[in-house]
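[1] Build the 3D model from these lines:
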Amino acid sequence: MRYYVLDRGDQLSQDLSRSFHELAGAQGLKLDAESPDIVVSIGGDGTMLHAFHTFIDRASSIAFVGVHTGHLGFYADWKADEIPELVQLMSGQKDRRQLNPRIVHYPLLEVEVIKKSGTSSFICLNEFTLKSVDGGTIVAQVDINDQMFEMFRGDGICVSTPSGSTAYNKSLGGAMVHPSIEAMQISEIASINNRVFRTMGSALVLPKHHHCDIYSRKEQNLMLTIDHINTPVNDLISVRCQVAEQKISFVRYRPFPFWNRVRNAFLG
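    Predicted coordinates for the structure are as follows:
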């Protein structure tokens, strides 16, 4: 079993990372930064986002597992004091039946950004957001399946994956969507609704075979955010969002249902 560890960088996470390496070495696991079978994230959900984007070019052949150092996360479901057990399960020493653990696959979001200066493609684990750089309102035409849907005016637009629906999307009033559903969700950020400007005012859930296009409809300095990565853009033409063919894989050595994560995170 080849593995790699990516930690948050704080003292606790670094200490846990060193402990993980010592235990893994004793169990015969091989550290491999180039082609690991499993990438272990130690920190929180933000660390998992970083781990995913670090290995995004090889994500189709990698499974991820998260260890949290604070509150239980949606991507980090092992506690710090459970690292010895996790290492044993990864090595197969704790229970031979765990040599073939369950692998779950979560949908991702594909984003194509078209600018006057060129075209770029990205993959999101959580969400894509479009806002103004200076905090003002933006004007954007939203098309669904090549048909105009609305002319948006407001603070911004968020397009999320099912797993990302519990993050920024939830704070915008969007629905929480189970990751087994291959879909994306469009949520408005402080839209303007009056006698002159009208927007839907509620989140939209689109299935895998649909796509949406967001067109910039005035000269505006915009901030595009792919998960935790911010990119300022002043020559945006359009953004196309759709459910990606690629998925992220998480290794499950024990059951932890999605709705249990939701309950633990928001209801205590």
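[2] Every contact and neighbour count from this point should use C-alpha atoms.
    Fine.
[3] can you map out the helices along the stretch 151-268 of the chain?
    168-171, 258-266 (DSSP state H, counting those that start in this stretch).
[4] Now render these as CSV, adding mean neighbour count.
    Output for the helices of the stretch 151-268 of the chain, formatted as CSV (neighbours: other C-alpha atoms under 10 Å):
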stretch, mean neighbour count
helix 168-171, 18
helix 258-266, 13
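[5] Show me the one of the ones you listed that comes nearest residue 73.
    helix 258-266 (7.2 Å; C-alpha to C-alpha).
[6] one more to put side by side:
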Amino acid sequence: MVQRNQLYFFYLKDDETDAKVDALGKIAEDNGFEIASHPNNASIIVSVGGDGTFLQAVRKSGFRQDAIYVGITRTGESGLYCDFDLDNFDEMLHSLMHEELEVRRFPVIKARINDGTEYHCLNEVSIRSTIVKTIVIDVLIDDVYFETFRGDGLIVSTPTGSTGYNKSAYGAVIDPLIASYQVSEVASLNNNQYRTLGSSFVLSKDRKLTLNVQPTGNDHPIISLDNEAHPITKISSLEVDMDETVIKTVKLKNNSFWDRVRRTFL
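    Okay, the predicted model is just below:
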């Protein structure tokens, strides 16, 4: 049985971060917490780094539904998933012990490649061309044909992922309280012969999206799951939908998603 006061630290190892995490561990133990040697034994998984490290912590620990994730940034870093930094670790522990944190639940998308294994994504799943040639994708919504996309690729993002790759492709920023996902184009080809919607669109969590890759000579597109490339080289279809899976994170009071967006972009 996982105890509530078990902490696991996830970070990219180097001498400097090792020393800092060791110091954090001692502070945690002094405050009544125990340090777990494996994320499966922890009730609180702490990532030390930026948003990329947080995404890796969630993915490597298997999108735990019975754990809380906490993001801590290092000096000079910032992150939309990280409420704390190394300098206010004591404040984080105090908040955990006295329940001064608010738990938020970030919706997650589920991707199925070639009708096979399912993968969860906290940020986005993207499918892109790997050669100097457009990729052609038939887009279906709830198994009904919607359009044929020609261009560099498509991004399917969660609300929290909407501030990342999706935003750079001129997609909208979506409030995480809205259980939905967004489809954005990357360099679509639009002319008298080829036509797509030409803008991002948002789907309800109850919709299913199917992307069927057409064989046009670019038969080896790349699929990225959050910040990891998928190893499959022959990809014919990608299905995306949402279930009840969420990632539980904690935030300081008076530090909403939109507070973070303002600090990051404005």
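[7] Save the helices of the stretch 151-268 of structure 1 as a markdown table, and put in distance to residue 62 of structure 1 too.
    Shown next, in a markdown table, are those (distance: least, C-alpha to C-alpha, whole Å):
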| stretch | distance to residue 62 of structure 1 |
| --- | --- |
| helix 168-171 | 26 |
| helix 258-266 | 21 |
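[8] Residue 56 of structure 1 is nearest to which of those helices?
    For residue 56 of structure 1, the closest of the helices of the stretch 151-268 of structure 1 is helix 168-171, at 21.6 Å, according to C-alpha to C-alpha.
[9] What range does the closest one cover in structure 2?
    Alignment of helix 168-171 of structure 1 against structure 2: residues 165-168, by TM-score structural alignment.
[10] one step back: so which of the helices of the stretch 151-268 of structure 1 is nearest residue 17 of structure 1?
    Closest among these, once you apply C-alpha to C-alpha, is helix 258-266, at 24.1 Å.
[11] Give me the contacts around the closest one.
    Helix 258-266 of structure 1 has contacts (C-alpha atoms under 8 Å, 6 or more residues apart in numbering) with 72-74, 166, 178-179.
[12] rerun that using 10 Å as the cut-off
    Outside helix 258-266 of structure 1, the residues that touch it by C-alpha atoms under 10 Å, 6 or more residues apart in numbering are 71-75, 77, 163, 166, 176-180, 267-268.
[13] ok, longest strand in structure 2?
    strand 237-252 (DSSP state E).
[14] Pull out the buried positions in that strand.
    237-242, 245-251 (16 or more other C-alpha atoms under 10 Å).
[15] Centre of structure 1 to the edge, which residue is at the far end?
    Distance from the centre of structure 1 peaks at residue 195, with 36.5 Å (C-alpha atoms, centre = their mean).
[16] which one in structure 2 is aligned with that one?
    In structure 2, residue 195 of structure 1 lands on residue 192 (TM-score structural alignment).
[17] Just list the residues touching that match, thanks.
    Contacts of residue 192 of structure 2 by C-alpha under 10 Å, 6+ apart: none found.
[18] Residue 133 of structure 2 versus that one, what's the distance?
    Using C-alpha to C-alpha, to the nearest Å, we find residue 192 of structure 2 at a distance of 19 Å from residue 133 of structure 2.
[19] Check residue 225 of structure 2 too.
    Using C-alpha to C-alpha, residue 225 of structure 2 is found at 22 Å from residue 133 of structure 2.
[20] between these two, who's got more neighbours?
    Neighbours per residue, other C-alpha atoms under 10 Å: of residue 225 of structure 2 and residue 133, the larger number sits with residue 225, 19 against 13.
[21] does the spatially closest residue to residue 215 of structure 2 that is not a sequence neighbour belong to a helix or a strand, and which?
    Of all residues beyond its chain neighbours, the one nearest residue 215 of structure 2 is residue 136 (7.8 Å), with distances taken as C-alpha to C-alpha, 6 or more residues apart in numbering. According to DSSP states H and E, residue 136 of structure 2 maps onto strand 135-141.
[22] ditto for residue 66 of structure 1
    Using DSSP H and E, residue 66 of structure 1 falls within strand 63-68.
[23] What span of structure 2 is that strand aligned with?
    Taking TM-score structural alignment, strand 63-68 of structure 1 hits residues 68-73 over in structure 2.
[24] Just give me the mean distance for the matching stretch relative to structure 1.
    Relative to the matching residues in structure 1, stretch 68-73 of structure 2 has an average distance of 0.7 Å after the fit, by mean C-alpha distance after the TM-score superposition for structure 1.
[25] Which positions in that stretch come out as buried?
    Across stretch 68-73 of structure 2, burial judged by 16+ other C-alpha under 10 Å covers 68-73.
[26] what does stretch 180-194 of structure 2 give?
    Buried, per 16+ other C-alpha under 10 Å, within stretch 180-194 of structure 2: 180-186, 188-189.
[27] In strands, which of the residues you listed fall?
    Checked against DSSP E, these include these in strands: 180-186, 188.
[28] got JSON lines for the residues you listed, with distance to residue 152 of structure 2 too?
    Output for those, formatted as JSON lines (distance: C-alpha to C-alpha, whole Å):
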{"residue": "180", "distance to residue 152 of structure 2": "24"}
{"residue": "181", "distance to residue 152 of structure 2": "20"}
{"residue": "182", "distance to residue 152 of structure 2": "17"}
{"residue": "183", "distance to residue 152 of structure 2": "14"}
{"residue": "184", "distance to residue 152 of structure 2": "11"}
{"residue": "185", "distance to residue 152 of structure 2": "8"}
{"residue": "186", "distance to residue 152 of structure 2": "5"}
{"residue": "188", "distance to residue 152 of structure 2": "7"}
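[29] between those residues, which is nearest residue 220 of structure 2?
    Checking those one by one against residue 220 of structure 2 (C-alpha to C-alpha), the nearest turns out to be residue 186, at 17.1 Å.
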